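Student: Structural data only, the sequence is not supplied:
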């Protein structure tokens, strides 16, 4: 029973991974994507056995003998149902932009920011006096002039409270309490300190957010430089930039306030050039990976980042062991089955994060879509 249950778990996991990889490859061919799911798996385990004996010389000369025989058999006949995930609720969840709170959650769980930023950032809007004057696109093989794939790797996210009233607590040594409050937190939180009744050397700091706060991000200098170029475009509407008549683009200051996934902040000066990050949807990440796969195979972008790590690599008709593999258009597409500690062991192998990307998409699909169709019943095994 234990083996059967684990085997069903592997089947569900392999099915999900292959479905995601297949949709990425479809996207590379600019084909539509399709999703399915198990709604229920039932394993019917039948056991049977028999005991018998062969007897010889029970009547007659010679010694009598009895030879016992024991036999048994097991039969597993699973039944399952697969449904297409094409409901209105599922589609809206797949197409909805990923929220800053979701990205914050992944960051808090230790996901690598250098891996998340290229995946989730669709573009960076450039705003002057609250008007969008241009955008920096994250499109493999077609980046906005002035930026590269490495530019998006440099985006640094800052995490903070999600909404007004959210409470965060931490118990630290008394001498470290003020360190916890550093970094501008004093004007964003209502803070109380309470000495621990058990250990007087410890202090419990309670922080309550005063207002809703967006996810912050730091963008590399290439973004500010590119945004400035939009101000000098001949086809801009000069009436929209009255404050820029007697100044040059280089003289315009760039706001340090970066809004991620929301509207321009009310406290951002209107006479400054500001930037707004627009996040992809889960379906958008799948299509981004497809575009990246095609651009990599056409030699337009490298398949490794500036650390030498692979973000997402798919082999085409490559021999050898594969962690995930599918067949499409007469070719075998596979993700390399890397071993634990490849690079750390000194083998010289790169760190391939392709399976981490598949894991991220698995979690995003579950988090972004709450359709009842997607809620599968747990696998069960019936013994009779």
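Tutor: Okay, I see it. This is a predicted model, so every value here is computed, not measured.

Student: Every contact and neighbour count from this point should use C-alpha atoms.
Tutor: Fine.

Student: so who does residue 210 touch?
Tutor: When contacts are counted by Cα atoms under 8 Å, 6 or more residues apart in numbering, residue 210 touches 164, 165, 188, 189, 190.

Student: Is the second one in contact with residue 209, as I believe?
Tutor: The reference is to residue 165. Yes. The pair residue 165 and residue 209 passes the contact test of Cα atoms under 8 Å, sitting 5.2 Å apart.

Student: Which one's more surrounded, these two?
Tutor: Using other Cα atoms under 10 Å as the criterion, residue 165 and residue 209 rank with residue 209 on top: 21 against 15.

Student: Next one: that one relative to residue 177, how far apart?
Tutor: Distance of residue 209 to residue 177, given as Cα to Cα, to the nearest Å: 17 Å.

Student: How far away from the center of its chain is the longest helix along the chain?
Tutor: Longest helix in the chain, counting residues (DSSP state H): helix 2-28. The chain centre lies 17 Å from the centre of helix 2-28; the measure is Cα atoms, centre = their mean, to the nearest Å.

Student: Who are the packing partners of it?
Tutor: Where contact means 3 or more Cα pairs under 8 Å, 6 or more residues apart in numbering; DSSP states H and E, helix 2-28 is packed against strand 36-56, helix 282-297, strand 322-328, helix 354-368, strand 380-383.

Student: Included below, for side-by-side comparison, is a second structure:
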């Protein structure tokens, strides 16, 4: 009888433990995800604030998080007595404590610096466009300058006293009228070579000897045998469109090729937003009234999505509200910069970064 009671108690502990751990583990994993996201967002905002004061920027990242769960069991009956004294209806519970450890890595490698200082790649812009990002928002933030008819216009919406008087600048209507379009290079859709299944072993050798960018598709012929078709990948060009209010004086074209515009680097976008924060009213708005970027010093009445403190002063970014009019895209801009950093910098920058701080 004693053995049956002991087995039942052990089983109850096991089952209760499994049921109790599922929710804590899920919550811990979700909390870690939020911490990583908040850390990244706050780092971006902090660097924009630094840039607004002419201070150098610094970047770091949480490279890994290890969640150590400590499990403690409790029972409603005193288990130190004789086994027969165990109350079969006693409540047996499990409490779980988290003791995480994580690594903070300074992003100070040559690869990271090169990536963040290099102008944003046109294919990166094309990727954002394919994901549905607003092209006018992207252009307003990423375009450094445009040239037409031998005249260069700079994209800078700071107060006039902060700009170079020897340069020509786009006005707000022209800035937010800029857009992007991609054009196909006109490559044929016919395969340049087709190989049967019996030639599959030679496919790798063929591709190694091709000097351009290619893609391979697989189809089946009438007999059901595999056919490998090798196509030349279509080359695309990213142009900047000048439509409506964005038309430039003396410029007859409606689109500018890559030779006629310059894109900012990620660091350039951060410093530009820092200058916007420093000058004028400290915000960037479209002619229609939408807020592109605004960082108040007091907590917004509706709460905040991001908050940092620097040199005794607080800075807030309001949460996105899709139904709000006019829109506030400040948190969306932070998200854009986070993704740009990930796409522009080398994937092995974290692995090769020399200085690692581990906190337990």
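Tutor: Alright, I've got the coordinates. Keep in mind that this is a model prediction, so the values were computed, not measured.

Student: Can you calculate the TM-score here?
Tutor: Scored against TM-score structural alignment, normalised by the length of structure 2, the superposed chains reach a TM-score of 0.68; 275 aligned residues with a Cα RMSD of 3.2 Å.

Student: if we can go back for a sec, neighbour-wise, which of the contacts of residue 210 of structure 1 leads?
Tutor: In terms of neighbour count, residue 189 stands highest of those at 21 neighbours, by other Cα under 10 Å.

Student: and the gap between the residue lying closest to residue 338 of structure 1 once chain neighbours are set aside and residue 341 of structure 1?
Tutor: Setting aside the residues directly before and after it, residue 338 of structure 1 is nearest to residue 352 in space (Cα to Cα, 6 or more residues apart in numbering), at 7.2 Å. Residue 352 of structure 1 sits 11 Å away from residue 341 of structure 1 when distances are taken as Cα to Cα.

Student: which residues in structure 1 form helices?
Tutor: 2-28, 88-95, 100-108, 113-120, 149-153, 177-181, 221-231, 282-297, 354-368.

Student: mind giving me a markdown table with the ones you listed and columns for distance to residue 40 of structure 1?
Tutor: Supplementary listing: these in a markdown table, determined by distance: least, Cα to Cα, whole Å:
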| stretch | distance to residue 40 of structure 1 |
| --- | --- |
| helix 2-28 | 11 |
| helix 88-95 | 18 |
| helix 100-108 | 28 |
| helix 113-120 | 32 |
| helix 149-153 | 40 |
| helix 177-181 | 48 |
| helix 221-231 | 48 |
| helix 282-297 | 25 |
| helix 354-368 | 17 |
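
Student: Nearest to residue 276 of structure 1 among those helices would be which one?
Tutor: Among these, helix 221-231 comes nearest to residue 276 of structure 1, with 10.9 Å by Cα to Cα.

Student: related to what we said a few turns ago, same list (the contacts of residue 210 of structure 1) but as a markdown table, adding distance to residue 86 of structure 1.
Tutor: Below are the contacts of residue 210 of structure 1 laid out as a markdown table (distance: Cα to Cα, whole Å):
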| residue | distance to residue 86 of structure 1 |
| --- | --- |
| 164 | 36 |
| 165 | 37 |
| 188 | 43 |
| 189 | 43 |
| 190 | 45 |
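
Student: Closest one of those to residue 1 of structure 1?
Tutor: residue 165 (48.1 Å).

Student: give me every residue that touches the closest one.
Tutor: Applying Cα under 8 Å, 6+ apart to residue 165 of structure 1 gives the contacts 208, 209, 210, 211.

Student: ok, the contacts of residue 210 of structure 1 vs residue 70 of structure 1, which is closest?
Tutor: For the contacts of residue 210 of structure 1, the nearest to residue 70 of structure 1 is residue 165 (69.6 Å; Cα to Cα).

Student: Against residue 103 of structure 1, how distant is the closest one?
Tutor: 20 Å.

Student: Equivalent analysis for residue 123 of structure 1, please.
Tutor: 16 Å.

Student: And for residue 254 of structure 1?
Tutor: Separation of residue 254 of structure 1 from residue 103 of structure 1 (Cα to Cα): 25 Å.

Student: And residue 358 of structure 1, by the same measure?
Tutor: Here the criterion is Cα to Cα. By it, residue 358 of structure 1 lies 16 Å from residue 103 of structure 1.

Student: cool, and residue 151 of structure 1?
Tutor: Residue 151 of structure 1 is 19 Å from residue 103 of structure 1, by Cα to Cα.

Student: okay, the two: which has more neighbours?
Tutor: Between residue 151 of structure 1 and residue 103, counted using other Cα under 10 Å, residue 103 has the larger neighbour count: 20 against 17.
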